[in-house]
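Participant: Sequence isn't available, so here's the structure alone:
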């Protein structure tokens, strides 16, 4: 039985990856410090003999006993609400945390996959975004703590690959959605879903003409799984290339939920990207991958998940008290 370490395992995407690898016959070691992750995302794995959990902050030294075949580094705040509240921790997990895990991979002779993001492209001047585009990022803007953490993460990963010959993989993740997303985390889908379910008007920042491309979580996990097992070391976009404006998407949510709310408009935050659409030609070529799940199907599954949440979860505005982490 091969062994895989997944950091950020209690997060939305990390928990789905955990399920996939267990189903594929791997022994999974999950690691999280719950700064943004949720224990509820792992509750269904309690007592599973092929799952082990370690509560740990990857910005501190990481050690795993015994052999290790693969590492998937998904530990990082990923929503604007989180990384704007804990900017230093966000930078640390992208730098110190990545360094620690690359070191662990080197010692264990394990292959490591790093979770990067479409945010490395910033507010892109090239559309759709290809992997050879270097991006348009404001390094000192409020979003820079996340964007630059991920850009550094890619740089140090490639340095380990070139200098140490480490087997590395880099996935650039575009907007992903599905069950286990956290309401009110600042991302488009949970924000709209939460507002609709609470009977509030849907808030659009800007005029709604900005675009996003939404990939259902099962498709995203499939792409990541194929990339890990491939022989390709450079970054690969994994996302859904079907683009939609935020205004049109808000109207889809209102129709799906049958809530009939109005749309209200607020000022666009600084450096918020106006376009986000992946070019997935490379993923098609080297992974034989493209998304299969239509947005209508994925959104219905996601809506049913959010509808199942308790009233306490639905109205809870803040996930965590970050004061202990802000001191670090």
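Facilitator: Looks like it arrived, so ask away. No experiment lies behind these values; they were computed from the predicted model shown.
Participant: from here on, contacts and neighbour counts on C-alpha atoms
Facilitator: Will do.
Participant: mind checking how far the residue sitting furthest away from the middle of the chain is from residue 183?
Facilitator: Largest separation from the mean C-alpha position in the chain: residue 260, at 30.1 Å (CA atoms, centre = their mean). Distance, residue 260 to residue 183, by CA to CA, to the nearest Å: 20 Å.
Participant: mind checking which helix or strand the residue farthest from the centre of the chain is in?
Facilitator: For residue 260, there is no helix or strand it lies in under DSSP states H and E.
Participant: Comparison target below:
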């Protein structure tokens, strides 16, 4: 197949490029490096079936090549420090970037795949979160530039499916980690690992009892591949339902890294969800998918890769 991926230099995008090339497909990567990393693109530049376009997809996607089979839209800052630094750009890539991707898919009669997020559920009142839950989101808070961009992206994707017949897929990605995350990503696993490596206390916001579920990137990529192989247009949760408090996560990281861990407590950020856990019943039923990599195994893989994948860009 001929596959175009926006956000190809990002954490998840680069793993998708790698998987598609391994499976024999041709890949066109698109990124403007607002949060992606040039070293991720460099991994594939000499591959004969990889082409790269440096572009801001909010302004358009300058692809003029052969007919596409898929357009995968993974472009967006995805961690709070990045999308809060670039709130307008985050909103635009969710709105205009998604529409440009949909128009490109329509032009080529290609299928369209949207990377949405568990952030559409906000600080949920339903636990765990099924796809049918509409969420509890602050539409004008500090996180709203990302939350609302993704909620709009889902809406316009479904509109193009219903009104224009575009064959679409939507995933809601829950916390995912692994090699090639930026060192300054700002999400909890990256923060904890790098603080431990520097011999610093791990920063705990609030009392550390808020929970997250952590999915290793290989499990996410497998779920994406399986969804591409079935016909289903509504959103699908992809995440690991095993829940950890931040204090439990700190303890696991200490064990994996064989460090004596000290903790430093700070106030809880605005609109930070207290709980986040996916209901993956739908993915299990339609994709025969569930996560395979334990938190300890995934963290060991991450730590062993840190020299080449988590260096500051």
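Facilitator: Received, thanks. Model, not experiment: these values are computed from the prediction.
Participant: Report the secondary structure state of the residue nearest to the residue farthest from the centre of structure 1 when sequence neighbours are not counted.
Facilitator: Nearest non-adjacent residue to residue 260 of structure 1, counting by CA to CA, 6 or more residues apart in numbering: residue 254, 5.8 Å away. Using DSSP: H, G, I helix; E, B strand; the rest coil, the structure places residue 254 of structure 1 in helix.
Participant: you'd agree residue 254 of structure 1 is up against residue 261?
Facilitator: Yes: shown here, residue 254 of structure 1 and residue 261 form a contact pair, counting by CA atoms under 8 Å, at 6.6 Å.
Participant: So which of these two has more stuff around it?
Facilitator: Each of residue 254 of structure 1 and residue 261 has its neighbours counted (other CA atoms under 10 Å); residue 254 has more, 21 against 18.
Participant: residue contacts, residue 76 of structure 2?
Facilitator: Contact analysis of residue 76 of structure 2 by CA atoms under 8 Å, 6 or more residues apart in numbering lists 7, 35, 90, 93-94.
Participant: Looking at the residues you listed, which are in helices?
Facilitator: Among the contacts of residue 76 of structure 2, the members falling in helices are 90, 93-94 (criterion: DSSP state H).
Participant: Who wins on neighbours among the residues you listed?
Facilitator: Neighbour tally across those (other CA under 10 Å): the maximum, 32 neighbours, falls on residue 94.
Participant: give me every residue that touches the spatially closest residue to it that is not a sequence neighbour.
Facilitator: In this structure, residue 94 of structure 2 finds its nearest non-sequential neighbour in residue 149, 4.6 Å apart by CA to CA, 6+ apart. Shown in contact with residue 149 of structure 2 (CA under 8 Å, 6+ apart): 90-95.
Participant: if you set the cut-off to 10 Å instead, what comes out?
Facilitator: Residues in contact with residue 149 of structure 2 (CA atoms under 10 Å, 6 or more residues apart in numbering) are 76, 87-96, 98, 116, 120, 155.
Participant: again with residue 203 of structure 1
Facilitator: Contact analysis of residue 203 of structure 1 by CA under 10 Å, 6+ apart lists 188, 191-192, 195, 247, 250, 262-266.
Participant: go with 7 Å
Facilitator: Neighbour list for residue 203 of structure 1: 263-265 [criterion: CA atoms under 7 Å, 6 or more residues apart in numbering].
Participant: mean per-residue distance, the strand or helix carrying residue 162 of structure 2 to structure 1?
Facilitator: Here residue 162 of structure 2, judged by DSSP H and E, is contained in helix 144-164. Helix 144-164 of structure 2 differs from its equivalent in structure 1 by a mean of 0.3 Å after superposition (mean CA distance after the TM-score superposition for structure 1).
Participant: Give me the angle between the very next helix or strand once past that helix and helix 144-164.
Facilitator: For helix 144-164 of structure 2, the following helix or strand on the C-terminal side (DSSP H and E) is strand 168-173. Angle, strand 168-173 of structure 2 to helix 144-164, by axes from the mean of the first three to the mean of the last three CA atoms, to 10 degrees: 160 degrees.
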